[in-house]
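Engineer: model this:
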Amino acid sequence: MNAEPTTPTTRATDEHLLSIDALAAWIGVSPHTVRKWVTRGPATGLVPRMLRINGQIRFRPDDVRVWLDTKEIQ
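Structural biologist: Below is the predicted model of the structure:
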């Protein structure tokens, strides 16, 4: 009998994905502004990394935190 624990192959997280409206509320801008950023694309740096799930744009909270760190004024 193998007593070694198995490691999961997928990334598990307790955090929920954020919608455009949730991201807008978190950072204090309008959903319209976030939608404009999304249409310009993540390569512009205007918006955090995003996912498209069933046609809906979603954001990982960890990706949003990293993105916010890049906006810090030195």
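
Engineer: for the rest of this, base every contact and every neighbour count on C-alpha atoms.
Structural biologist: OK.

Engineer: pretty sure residue 38 sits in a strand.
Structural biologist: No: counting by DSSP: H, G, I helix; E, B strand; the rest coil, residue 38 is not part of a strand but helix.

Engineer: that one: neighbouring residues, count only.
Structural biologist: For residue 38, the number of neighbouring residues by other CA atoms under 10 Å comes to 19.

Engineer: one more to put side by side:
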Amino acid sequence: MSKRTCLICQNSMPPADSGRYCYLHRQLYDSLTAEYAAVKETSKRSNISWKQFLSEKYSDPSLPKELGNVVKLELEIS
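Structural biologist: This next block holds a predicted model:
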């Protein structure tokens, strides 16, 4: 069985973990998806795509580095 590693920091993850991220980056990803869901609930932004949301986040100069790493990887994947 091969070791799974976080796609961002390369830290090893438990074998049972089927995600892409370690605990820290998973928490950041979860907060990002929660923010996306909140944005989609507003009537003016209900049609925003995940990729568009990520692009807007990535262009924000105040984006924290670790969250920026998650956004960048998700943009590459989507």
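
Engineer: TM-score of the superposed pair?
Structural biologist: After superposition, the two chains reach a TM-score of 0.27 (TM-score structural alignment, normalised by the length of the first structure), with 38 aligned residues with a CA RMSD of 3.9 Å.

Engineer: secondary structure class for residue 57 of the first structure?
Structural biologist: Under three-state DSSP, residue 57 of the first structure comes out as strand.

Engineer: number of nearby residues for the nearest residue to it once chain neighbours are set aside?
Structural biologist: Excluding the flanking residues, the one nearest residue 57 of the first structure by CA to CA, 6 or more residues apart in numbering is residue 51, at 5.6 Å. For residue 51 of the first structure, the neighbour count with other CA under 10 Å is 14.

Engineer: so residue 51 of the first structure touches residue 58, yeah?
Structural biologist: Yes: using CA atoms under 8 Å, residue 51 of the first structure makes contact with residue 58 at a distance of 5.1 Å.
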